[in-house]
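Novice: Okay, structure incoming, though there's no sequence with it:
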């Protein structure tokens, strides 16, 4: 996502001014090269900005021609649950970013909250819970898929043994399952929708619609984020991303006309 060099805070954000006015202490990256790293302090809960704070790890490679600088290129690692701290260095090493861009934009990477170096979340998932990652629907195995739900108290190896894998899935499910209050709780609804998806989308089958962790995940505690500002941005989305359909991205409030298909 590309954005101009300056942006103004939204009205009513005075409680967050202490965060937006931070001066970062940029230090050389662990792997050398042109990348610098720093920590940004943010509230754990944005509805309680005076409460507990956590740190988000960010990285940057400065625009190579300061006189031509136009702003920043923020790289979202996706996932959710992916680490993006090393993305700027990676795209430079692989020559993914053309010189015309690296001259004009600071390349910014980060580990999203809960991931890697950014106050990592750990839900102590068991081995069985980690395996609930969208298996393709099979009528003969569906009952077993449902029975593995943690609500039924499945046995399993302590999650500490899984380290980074547990962190990835904990972050993935924390975001994915809390992103909507509409995840079904009825196994029969999953059965119907998974069978229909398998019929309509034979390539990806029903991997995104079969029973998964969101069927039993706690309800979201924060309201859905509404994007409604005047910040200049170019957001690139893939037409064929089965997990993040383009139709849903286009309907995001406040982003109409901001899309470029990839």
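Specialist: In hand now; what should we look at? In this text, all values refer to a predicted model and were calculated from it rather than measured experimentally.

Novice: From here on, just use CA atoms for contacts and neighbour counts.
Specialist: Fine.

Novice: Can you give me the separation between residue 237 and residue 245?
Specialist: Distance of residue 237 to residue 245, computed by CA to CA, to the nearest Å: 9 Å.

Novice: Between the two, which has more neighbouring residues?
Specialist: residue 237 (16 against 13; other CA atoms under 10 Å).

Novice: who's in contact with the more buried one?
Specialist: Going by CA atoms under 8 Å, 6 or more residues apart in numbering, residue 237 touches 246, 249, 259-262.

Novice: quick one: the strands in the chain?
Specialist: Per DSSP state E, the chain carries strands over the ranges 2-4, 27-28, 36-43, 53-61, 71-74, 105-110, 235-237, 259-261.

Novice: Can I get those strands in a markdown table including distance to residue 206?
Specialist: Formatted as a markdown table, the strands of the chain follow (distance: least, CA to CA, whole Å):
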| stretch | distance to residue 206 |
| --- | --- |
| strand 2-4 | 34 |
| strand 27-28 | 45 |
| strand 36-43 | 37 |
| strand 53-61 | 35 |
| strand 71-74 | 32 |
| strand 105-110 | 32 |
| strand 235-237 | 22 |
| strand 259-261 | 25 |
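
Novice: Need the winner for burial among these.
Specialist: strand 105-110 (a mean of 26; mean count of other CA atoms under 10 Å).

Novice: any residues touching it, and which ones?
Specialist: Taking CA under 8 Å, 6+ apart as the rule, strand 105-110 contacts 56-63, 69-77, 83-88.

Novice: how near is the nearest residue to residue 41 once chain neighbours are set aside to residue 178?
Specialist: Leaving aside its chain neighbours, residue 41 sits nearest to residue 55 (4.5 Å; criterion: CA to CA, 6 or more residues apart in numbering). Distance, residue 55 to residue 178, using CA to CA: 21 Å.

Novice: now do residue 14
Specialist: From residue 14 to residue 178 the distance is 27 Å (CA to CA).

Novice: neighbour count winner among these two?
Specialist: residue 178 (20 against 11).

Novice: what sits against that one?
Specialist: Taking CA under 8 Å, 6+ apart as the criterion, residue 178 is in contact with 217-221.

Novice: 6 Å instead, please
Specialist: When contacts are counted by CA atoms under 6 Å, 6 or more residues apart in numbering, residue 178 touches residue 220.

Novice: Quick one: the helices in the stretch 151-262 of the chain, in order.
Specialist: 164-178, 187-200, 246-250 (DSSP state H, counting those that start in this stretch).

Novice: So which other helices or strands are in contact with the last one?
Specialist: I take that to be helix 246-250. Helix 246-250 is packed against no helix or strand, with contacts defined by 3 or more CA pairs under 6 Å, 6 or more residues apart in numbering; DSSP states H and E.

Novice: Below is structure B, check it against A:
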């Protein structure tokens, strides 16, 4: 993931700790006994793809109070005799819409998985069609998600962070405290009950791995077959996970310089790693002095650093992109579309939300979770300044972006403590070696926290998201076997990349969309 920006609230939050399962049982019965009015979701989607809505408590400590809407979907198995249960999906985020996920992931699932499960999608609370949250952000500047550190611009960045937080409090202050991962996990358990299941199975990508881990911590007895793909380190939520983009990008950048130097005849960027590195940083310096005309836009050195950070995890794509920037700097025509183009057009932010949702919904939902999940955000702007300066020195490519001030500095106290993930629930993880959004160190952190887990490690694998990228791959075979039989591998498994390995900035099955903000 690379940073995203958008929400804040400084209102005093009412504690919302969940009651114990026993005391919560009776008040939640009315929610668990709902029966959705299933209907066809959209004429453009398969007729078997059904949608419905349910109500869930805004605040689970007061289920008799305000409720919000949760949009859910399903594709029932066509072989009822083989049905095992419900398989829920989450595409990542926070802020990612998952309602239509069953419709577009089904073709990547093998027959033995499709036959055993009803495929269940949902937009998490606050997202898309599920009572969407908004902060009233209307300008590109407010939705800009990546801010470099410079002494002369730090004051304006502080002002931006405070302004976004204030606007979020003004527009949604009574709702924001309850748009959290723990409450989304509680919503998943209501979905389980509504579907009539004793347990649920689950596939979560990126941020969805943290959501799945939190569910397994809160509801271990209801956790069936869980797959966590490209994992967040639960010990680093959430500032540490934004900073890990900078930490993870430096080894990828070094790898790229070596790879490109070995192919100097092709790319002509330098015949040693040191020369390739020098070529890149000269381009950054040149663009900082005089922005480069690129794809109809002026591109600064900051644009190059932020735009290419995730691309360096795929050396070939990065080499082509740097060649394009070099050509543009020399006034030559760039012949092919570049991976940098999307980031150069406008400030980096989320893709367009679902029809009917506020235009800033993805950004707002991201910050409600990232700021509201944990109190581990510094409040002193000077600490952000110090951290940004230090980490720009340690991680030149992205360190200042990852440590600069964000709206969470002006957030209120979280409604409840963050979940400490530390259990022995058996589940399966899968992780590429070269993942730009949840780098390998992040996946290993989740693996340590989930002591009963097994890890399918794709050595040499590139991109963010593994499962369903290649049905013939070693990784998919292990995951499909687990979902079909419930048997975990005897130990961790090392795989080679599948045939479809390569640059993948989102999870592989996500349908094409406009460039959006990098996310977990």
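Specialist: Cool, got the structure. Everything numeric here is computed off the predicted structure, so don't read it as measured data.

Novice: care to give me the TM-score?
Specialist: The TM-score (TM-score structural alignment, normalised by the length of structure 1) is 0.78; 244 aligned residues with a CA RMSD of 3.3 Å.

Novice: one step back: which pair in the contacts of residue 237 of structure 1 has the greatest spatial separation?
Specialist: 249 and 262 (12.8 Å; CA to CA).

Novice: if we can go back for a sec, for the helices of the stretch 151-262 of structure 1, state which one has the densest average packing.
Specialist: helix 164-178 (a mean of 20).

Novice: Show me the one of the helices of the stretch 151-262 of structure 1 that comes nearest residue 50 of structure 1.
Specialist: helix 164-178 (22.9 Å).

Novice: State which helix of structure 2 is the longest.
Specialist: helix 239-261 (DSSP state H).

Novice: Find me the equivalent region of that one in structure 1.
Specialist: Mapping helix 239-261 of structure 2 onto structure 1 (TM-score structural alignment) gives no aligned residues.

Novice: before we move on, the earlier item: which residues are in contact with the equivalent of the residue nearest to residue 41 of structure 1 over in structure 2?
Specialist: Alignment note (TM-score structural alignment): residue 55 of structure 1 maps to residue 69 of structure 2. Contact analysis of residue 69 of structure 2 by CA under 6 Å, 6+ apart lists 54-55, 130-131.

Novice: Now with 7 Å, please.
Specialist: Each residue near residue 69 of structure 2 by CA atoms under 7 Å, 6 or more residues apart in numbering is listed here: 53-56, 130-131.

Novice: do the same with residue 118 of structure 1
Specialist: Counting by CA under 7 Å, 6+ apart, residue 118 of structure 1 has contacts 55-57, 111-112.

Novice: For residue 260 of structure 2, which residues are in contact?
Specialist: Counted by CA under 7 Å, 6+ apart, residue 260 of structure 2 has contacts residue 319.

Novice: gap between it and residue 318 of structure 2?
Specialist: 9 Å.

Novice: Likewise for residue 188 of structure 2?
Specialist: Distance from residue 188 of structure 2 to residue 318 of structure 2, by CA to CA: 39 Å.

Novice: swap in residue 302 of structure 2?
Specialist: Taking CA to CA, one finds residue 302 of structure 2 at 16 Å from residue 318 of structure 2.

Novice: got it, and residue 146 of structure 2?
Specialist: Counting by CA to CA - residue 146 of structure 2 and residue 318 of structure 2 are separated by 20 Å.

Novice: What of residue 457 of structure 2?
Specialist: 23 Å.

Novice: now swap in residue 204 of structure 2 and tell me
Specialist: Distance from residue 204 of structure 2 to residue 318 of structure 2, by CA to CA: 28 Å.

Novice: got it, and residue 131 of structure 2?
Specialist: Distance, residue 131 of structure 2 to residue 318 of structure 2, using CA to CA: 39 Å.

Novice: which one of these two has more residues nearby?
Specialist: Higher neighbour count among residue 131 of structure 2 and residue 318: residue 318, with 24 against 18, using other CA under 10 Å.

Novice: now that one, what's its secondary structure?
Specialist: helix (DSSP: H, G, I helix; E, B strand; the rest coil).

Novice: Matching it against structure 1, which residue comes up?
Specialist: By TM-score structural alignment, residue 318 of structure 2 lines up with nothing at all.

Novice: And the most centrally placed residue in structure 1, how close does it get to residue 248 of structure 1?
Specialist: By CA atoms, centre = their mean, structure 1 has its centre lying nearest to residue 80, at 3.4 Å. According to CA to CA, residue 80 of structure 1 stands 16 Å off from residue 248 of structure 1.

Novice: which residues of structure 2 does stretch 97-115 of structure 1 align to?
Specialist: The aligned range for stretch 97-115 of structure 1 in structure 2 is 109-127, by TM-score structural alignment.

Novice: what's the span of the matching stretch, first residue to last?
Specialist: Start to finish, the residues bounding stretch 109-127 of structure 2 are 25 Å apart (CA to CA).

Novice: just stretch 182-193 of structure 1 next, same as before
Specialist: Stretch 182-193 of structure 1 has an end-to-end distance of 14 Å (CA to CA).

Novice: got the contact list for that stretch?
Specialist: By CA under 7 Å, 6+ apart, stretch 182-193 of structure 1 touches 146, 209-211, 214-216.

Novice: so which pair among those residues is furthest apart in space?
Specialist: The widest separation within the contacts of stretch 182-193 of structure 1 (CA to CA) is 14.2 Å, between 209 and 216.

Novice: In terms of neighbours, single out the busier of those two.
Specialist: Using other CA under 10 Å as the criterion, residue 209 of structure 1 and residue 216 rank with residue 209 on top: 22 against 17.

Novice: what residue of structure 2 matches up with that one?
Specialist: Checking TM-score structural alignment: residue 209 of structure 1 goes with residue 403.

Novice: now the closest residue to its match other than its chain neighbours: how far from residue 98 of structure 2?
Specialist: Spatially, and ignoring its direct neighbours in sequence, residue 403 of structure 2 is nearest to residue 388 (4.8 Å; CA to CA, 6+ apart). Distance, residue 388 of structure 2 to residue 98 of structure 2, using CA to CA: 34 Å.

Novice: which one of the contacts of stretch 182-193 of structure 1 has the most neighbours?
Specialist: Highest neighbour count within those, by other CA under 10 Å: residue 211, with 31 neighbours.
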